[in-house]
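1. A predicted structure for the sequence below; I have some questions about it.
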Amino acid sequence: MRKKGTVVRWDGERGFGFIRGADTVADIFFHIRDYAENRHPVEGMGVTFDEIHVGGKGPRALKVEPIRNTIQAAEALREDPNAVILPRAKVAPRSTPPHQSKREQQLLWGTIALMVFWLLLWIIGIALGRFPTIPVFSSLIILNLVTFYLYMRDKNAAEEGQWRISENQLHGLALMGGWPGAWFAQRVFRHKTSKASFQAAYWATVALHLVGLLAWLIWPAFQSAPAS
């Protein structure tokens, strides 16, 4: 049986919120992927939903749908008790603007070029004897797998309303060399991609890591240069 309730909290950045109903004991968690509309929900919106319980984590709402024009109807009826509220027309899905798609493609190819440059620096360092081969590649693989896993874990924690992994920890892993794994995790899980401050800090760690790696490679050349 479908239940009715009101959205009492919505976190647009993390994509989840809570619903409160007259016949529910606790507020009910729901995620954006369980919301049936193209537009994001807003606090105070009336909704209908199916309630489930999963493994002692509390109630969860599925197939969340807005009660048509609940907010607009309340405002209109306050102004005019005889107002007639018509059903809201469904909004067609928005297509990605051409300029945005082009920018995303440029970012994709730019990031791939950075990864190739990054791998090239490590290979040059190994060839020059600056880094041991097996320990370096083993450490890089493990570091990026750990980074990818922690992004996945943080995404799940955000959806379930559990304890989050700090952004400083994620940035620290990227700075140490886990930034490729972080980039792939952001795209696979659609996590942290819309938060401008996080993205700015992330790309700053990428730049610092590449500059530090490049400086480590060329530093012996400056030390061995004859003094004028």
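-> Thanks, I have the structure now. Numbers count the residues shown, from 1 in each chain.

2. For the rest of this, base every contact and every neighbour count on C-alpha atoms.
-> Fine.

3. Please enumerate the helices of this structure.
-> With DSSP state H applied, the chain shows helices at 70-79, 98-127, 133-160, 167-173, 179-189, 196-224, listed in chain order.

4. H31: which of these is closest?
-> helix 133-160 (6.3 Å; CA to CA).

5. now, of the helices of the chain, which is deepest in the fold?
-> Compared across the helices of the chain, helix 179-189 shows the largest average neighbour count, a mean of 19 (mean count of other CA atoms under 10 Å).

6. putting a second one here so we can go through both:
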Amino acid sequence: MRFQGKLTNWNDDKGFGFVEPNGGGDRSFVHIKSFQKRSRRPAEGDLIIYEQVKEPQGKFKAINVSLVADRKVRPEPPKKSANPGALIVVTFSVILTATVLLKYLPPEVLYLYIATSTIAFIFYAFDKSAAKNGRWRTPESHLHFLSLVGGWPGAFYAQKSLRHKSSKTEFKRVYWATVMMNIFAFVWLFTGQGRHFLLAIVG
């Protein structure tokens, strides 16, 4: 059990004194060696936190002592901010699904994104396993190509859930470049040229 009390009769030259617990009770002997990670030498009147043990002679001694002033307030856990990458993926997925359901785009476009995202996730998983076990790695150019042709949503969730390639700055820069290029291509599909292209592909 931990107590809080006031340091009294402190003899700094000899490094000992006593502590009177707040609220009353048995006072305890305090030695400077019982202090843990103190920022300065104790002084008369300091508030301290300590544990109390009873010595064979019947007297009490303070152990595991710390200055109240040294106790750090626990920082509040950082608030989770919205992940802009996740927001982009979710927003794009909703728009993609809506445009297919409303028949602005053929379902084959949705199938392409699902297929390439699935393949991208699998490639990321294989690459992480290869990195751990010293096997042949998947070239980064292959991962970027999958993102470029529509697998970037799956690649994004692979990076987050597998924690793979998520902290490599250069890789992330190229990845987001492929995302932007793919989104531009997606928007282009709604133009006259884009519609003609789709008709030529899916018939």
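-> Sure, I can see it. These figures come from a predicted structure and were not determined experimentally.

7. picking up where we left off before, so which of the helices of structure 1 comes closest to I52 of structure 1?
-> Closest approach to I52 of structure 1 among those (CA to CA): helix 133-160, 13.7 Å.

8. re earlier: out of the helices of structure 1, the one nearest E51 of structure 1 is which?
-> Within the helices of structure 1, the stretch nearest E51 of structure 1 is helix 133-160; the backing value is 15.0 Å (CA to CA).

9. so who does the residue nearest to P106 of structure 2 when sequence neighbours are not counted touch?
-> The spatially closest residue to P106 of structure 2, leaving aside those adjacent along the chain, is V100, at 5.9 Å (CA to CA, 6 or more residues apart in numbering). The contact partners of V100 of structure 2, taken as CA atoms under 8 Å, 6 or more residues apart in numbering, are 106-107, 109-110.

10. and the two most separated of those residues?
-> Spatially, the most separated pair among these is P106 and L110, at 7.7 Å (CA to CA).

11. if we can go back for a sec, reformat the contacts of V100 of structure 2 as a markdown table; add distance to L67 of structure 2.
-> Formatted as a markdown table, the contacts of V100 of structure 2 follow (distance: CA to CA, whole Å):
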| residue | distance to L67 of structure 2 |
| --- | --- |
| P106 | 70 |
| P107 | 68 |
| V109 | 66 |
| L110 | 64 |
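
12. JSON lines for the helices of structure 1, including distance to F29 of structure 1?
-> Shown next, in JSON lines, are the helices of structure 1 (distance: least, CA to CA, whole Å):
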{"stretch": "helix 70-79", "distance to F29 of structure 1": "20"}
{"stretch": "helix 98-127", "distance to F29 of structure 1": "32"}
{"stretch": "helix 133-160", "distance to F29 of structure 1": "8"}
{"stretch": "helix 167-173", "distance to F29 of structure 1": "23"}
{"stretch": "helix 179-189", "distance to F29 of structure 1": "20"}
{"stretch": "helix 196-224", "distance to F29 of structure 1": "25"}
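
13. Tell me which of the ones you listed lies nearest to R60 of structure 1.
-> Of all those, the one in closest proximity to R60 of structure 1, counting by CA to CA, is helix 133-160 (9.4 Å).

14. Can you name every helix or strand that that closest one contacts?
-> For helix 133-160 of structure 1, the packing partners by 3 or more CA pairs under 8 Å, 6 or more residues apart in numbering; DSSP states H and E come out as helix 167-173, helix 179-189.

15. let's see it at 7 Å
-> For helix 133-160 of structure 1, the elements it packs on are helix 179-189, judged by 3 or more CA pairs under 7 Å, 6 or more residues apart in numbering; DSSP states H and E.

16. okay, the helix it packs on sits on what stretch of structure 2?
-> Counterpart in structure 2 of helix 179-189 of structure 1, with TM-score structural alignment as the criterion, is residues 152-162.
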